[in-house]
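Asker: Structure, please.
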Amino acid sequence: MAPPSFDCAALLCAEDNTSVMGFDDEVDEAMDDTQQHHHHDGSNQNHGFLGDFLMGFPLQSDECLRMLIERESYHVPKEGYLMRLQSGVLDLSVRRDAVDWIGKVHAHYSFGPLSAYLSVNYLDRFLSAYELPQGKLWMMQLLSVACLSLAAKMEETEVPLTLDLQVGESKFVFESRTIQRMELLVLSTLNWRMQAVTPFSFIDYFLQRINDGKPPPRSSICRSIGLILNTIKGVEFLEFRPSEVAAAVAISVLGETQVLDINKAVSCCLFVEKERVLRCYEQIQEMVLMSKPVKGVSASVSSVPQSPIGVLDAACLSYKSDDITVGSCANSHTTPSPKRRKLNR
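Answerer: Next up is the predicted model:
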């Protein structure tokens, strides 16, 4: 597929507040539809993630879980994407830089965890289906901005203008219309499947099933969020489906505070392939082991996150529902969020 034609790679944005994002009428209608998907479906996923712990909702049924697992194959990168990354056909360092930049902006605006996950999900799915021109780093930066912008529109109640979104030492700054055109290319390439099934769709179910039907404590939810976000940094977890990642994360988190029979815990996870969950669990254990501070290194040095996504894992994360924000770290201090501009201004 030929790359899109862009008028300019690096222009300052000249948008104003007379429309939502300075779109043409046709684009406005398209993005309004995206926002309707957010209000209709996004809140349900938020509530499902927190389950009984926050909203008092009953645990989703086995049938609901089965349907989600059937849908998840539509929200993962195309087959062969991981092999292309590992073989060097696609530049791993370019993807890593994109994920790092998304993490910086995500932390800057204190977006919810799902926004970070969706941003990288859109990025990987797009790259698996569309070949960007080689040697044009600005195209990857533009794609990163578009993916983060779309994820924020799907999950955040307040979304910065596209110029304000381009922080975190951006090498290029794009004008609004250029980003909007890239957003439409992403939307069409992903077949408008933006309310993706993610590990957050399953984590409360698996935590409760493995924990003998007891609602998971706040600490387990906090830890699960951190581990899920850490899985998007590298590429090794692209091998696994969201349900498999969620099951492996749940086993890993609960295994940190209680003695678990791993095989019995895996058998509690319905509708997933047990062997794949075990392989994912082993990958998570390796990731956790690698993240532990080296013996002899001072606490102040070892506690410094090694990447922007590490900042999300170490800082006080919050999971946002329609009306409630729950801090996930009891002893963390909270810094004021930068002033954001409402989307419907």
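Asker: switch to C-alpha atoms for all contacts and neighbour counts from now on
Answerer: OK.
Asker: before we move on, which element is the closest residue to Cys316 other than its chain neighbours in?
Answerer: Nearest residue to Cys316 in three dimensions, chain neighbours excluded: Cys329, at 5.0 Å (CA to CA, 6 or more residues apart in numbering). In the assignment (DSSP states H and E), Cys329 maps to no helix and no strand.
Asker: Cys329 contacts Cys222, correct?
Answerer: Yes: look at Cys329 against Cys222 with CA atoms under 8 Å: they come within range, at 7.2 Å.
Asker: Who has more neighbours out of the two?
Answerer: Higher neighbour count among Cys329 and Cys222: Cys222, with 20 against 16, using other CA atoms under 10 Å.
Asker: residues touching that one, list them.
Answerer: With contacts defined as CA atoms under 8 Å, 6 or more residues apart in numbering, Cys222 is in contact with 317, 328-329.
Asker: which non-adjacent residue is nearest Gln60?
Answerer: Nearest to Gln60 is Tyr205, by CA to CA, 6+ apart, at 6.9 Å.
Asker: Sorry, slip of the keys, the one I care about is Phe200.
Answerer: Phe49 (5.6 Å).
Asker: One more, so I can put them side by side:
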Amino acid sequence: MYSEPEFPYPCSRKDMETIKYYFDEETEFMAAPNFFDDYRNILIRRNAVSIIAKVTKKDVSDAYVPYLAMNYFDRFVSRYNIKYVEGRTDTEKVRLIAITCLTISAKMRIDSFSFDQFLSDLYRDMNLMINHQTIMRMELLILQVLSWKMKSVTALCFLNHYYPHFRQFRGFKRRSINEIIVQAQGEHTFVDYIPSHIAFSAFLAAANIAYPLKYKEIAEDIESKLNDQGQVKECAKKMIDLCRRLNILIDTPRSGIHSASGQVVELPQEETKEAGTPEIKEIQQNNSKAVVVHDSSEEEEDEERTALIHKRRQDIGKMETSQLQVQEGWEKLSDKKDVASEETETSISEIEEELVEPKKLMNFELKWATDVPSLEVHQRDSTIISLRIPGTGNNINIGCGTCNIS
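Answerer: Here you go, the predicted structure:
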């Protein structure tokens, strides 16, 4: 019988309680409403995306790290005025915030993360010299502003809940849905959509590419069961455009790999792993490891999680006072103390399990833009000049530097 272990169905009472927690709390893990309506704030975010993409470009084995880093960045900058951040220019301030969000994300995800090696790589690859103490001070500030809520409820948390709606249409490989969601994180146009809508829209975008003849039927059948249909349709339309622009491949369990151009890539049975495009080889190699991952025992998984928590607690050297505060906070976070009420501790534990999914499902190229306008060159501050049109009594307002005429 055909089975899909990549999308385990939430069916137990505990599963349903966890899903309810996700829906109840998802807006707490978003940027402040309307913050990115301002062009200057959009430009700040684009610079952060560029910095994180450049830093992680040489290692794309786990795209969840930059994805989570941008979640932290959006939440922080929309709640804290960056003028109080260390740095001489806005570019330096944004760079420090982005890199620090990345280190926090790496600590949450990678058990073997080496802070010293990370700083060394920054200097070698990007000629950035940021000392340990500066990042630790910034880390403490971010953790405090975000109230130590670092186990974010993201779109990925809703995939198991929504997948059964699409299973009747043959379904998708989880890696493809993950990629759509991660690539969307690199664009500011998605920041105001709640995580559950982003998750659902990613499935709809994948359906549009993999099953174009059935898409209308899929969309109508599923959207009729949802609230806020307008928001979902709008988000799904943007997701479909994203997949086409970035040529994101959609892998389905039974019918091969589909490109946004409408082509289906299928390999003959006798072809070896060396055949095909790099993307296809990568998917083949990752899929060949799936059985090993899912066959691992629960005891081994428990041991890995325990080792991860111990690593976080022990990864500290000689620190100044602020650094010790950060470490104490990490210990509280690992122990789930002072992070959530007893009622929601089980749900937070489920979030952690969700995020420690096999990294093969996050192993794809990050396609975030790295060529963005400078913060110093594109200032939004402008002078408004009002000119009166003779004989009309009307004024023309011209904003110098923004080319706004009204």
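Asker: tm score of chain vs chain?
Answerer: Remark: TM-score between the superposed chains equals 0.64 [TM-score structural alignment, normalised by the length of structure 1]; 256 aligned residues with a CA RMSD of 3.6 Å.
Asker: thinking again about what came up before, who are the neighbours in contact with the residue nearest to Phe200 of structure 1?
Answerer: 200-204.
Asker: Neighbour-wise, give me the winner out of those residues.
Answerer: Within these, neighbour counts (other CA under 10 Å) peak at Ile203, which reaches 29 neighbours.
Asker: What's the separation between the corresponding residue of structure 2 for it and Asp228 of structure 2?
Answerer: Alignment note: Ile203 of structure 1 maps to Leu159 in structure 2; criterion TM-score structural alignment. Leu159 of structure 2 is 18 Å from Asp228 of structure 2, where distance means CA to CA, to the nearest Å.
Asker: try Glu234 of structure 2
Answerer: In terms of CA to CA, Glu234 of structure 2 sits 10 Å off from Asp228 of structure 2.
Asker: Neighbour count for these two, which is higher?
Answerer: Glu234 (13 against 9).
Asker: host element of that one?
Answerer: With DSSP H and E as criterion, Glu234 of structure 2 is part of helix 229-246.
Asker: That helix corresponds to what range in structure 1?
Answerer: Using TM-score structural alignment, helix 229-246 of structure 2 pairs with 274-291 in structure 1.
Asker: ok, average deviation of the matching stretch from structure 2?
Answerer: In the superposition with structure 2, the average deviation recorded for stretch 274-291 of structure 1 is 1.5 Å (mean CA distance after the TM-score superposition for structure 1).
Asker: Which positions in that stretch come out as buried?
Answerer: Going by neighbour count (16 or more other CA atoms under 10 Å), the buried part of stretch 274-291 of structure 1 is 274, 276-278, 280-281, 283-284.
Asker: same check, this time on stretch 92-112 of structure 1
Answerer: Applying 16+ other CA under 10 Å to stretch 92-112 of structure 1 flags 92, 95, 98-107, 109-112 as buried.
Asker: how close does Ile351 of structure 2 sit to Asn81 of structure 2?
Answerer: Relative to Asn81 of structure 2, Ile351 of structure 2 is positioned 29 Å away (CA to CA).
Asker: okay, the two: which has more neighbours?
Answerer: For the pair Ile351 of structure 2 and Asn81, the greater number of neighbours falls to Ile351 (20 against 9), based on other CA under 10 Å.
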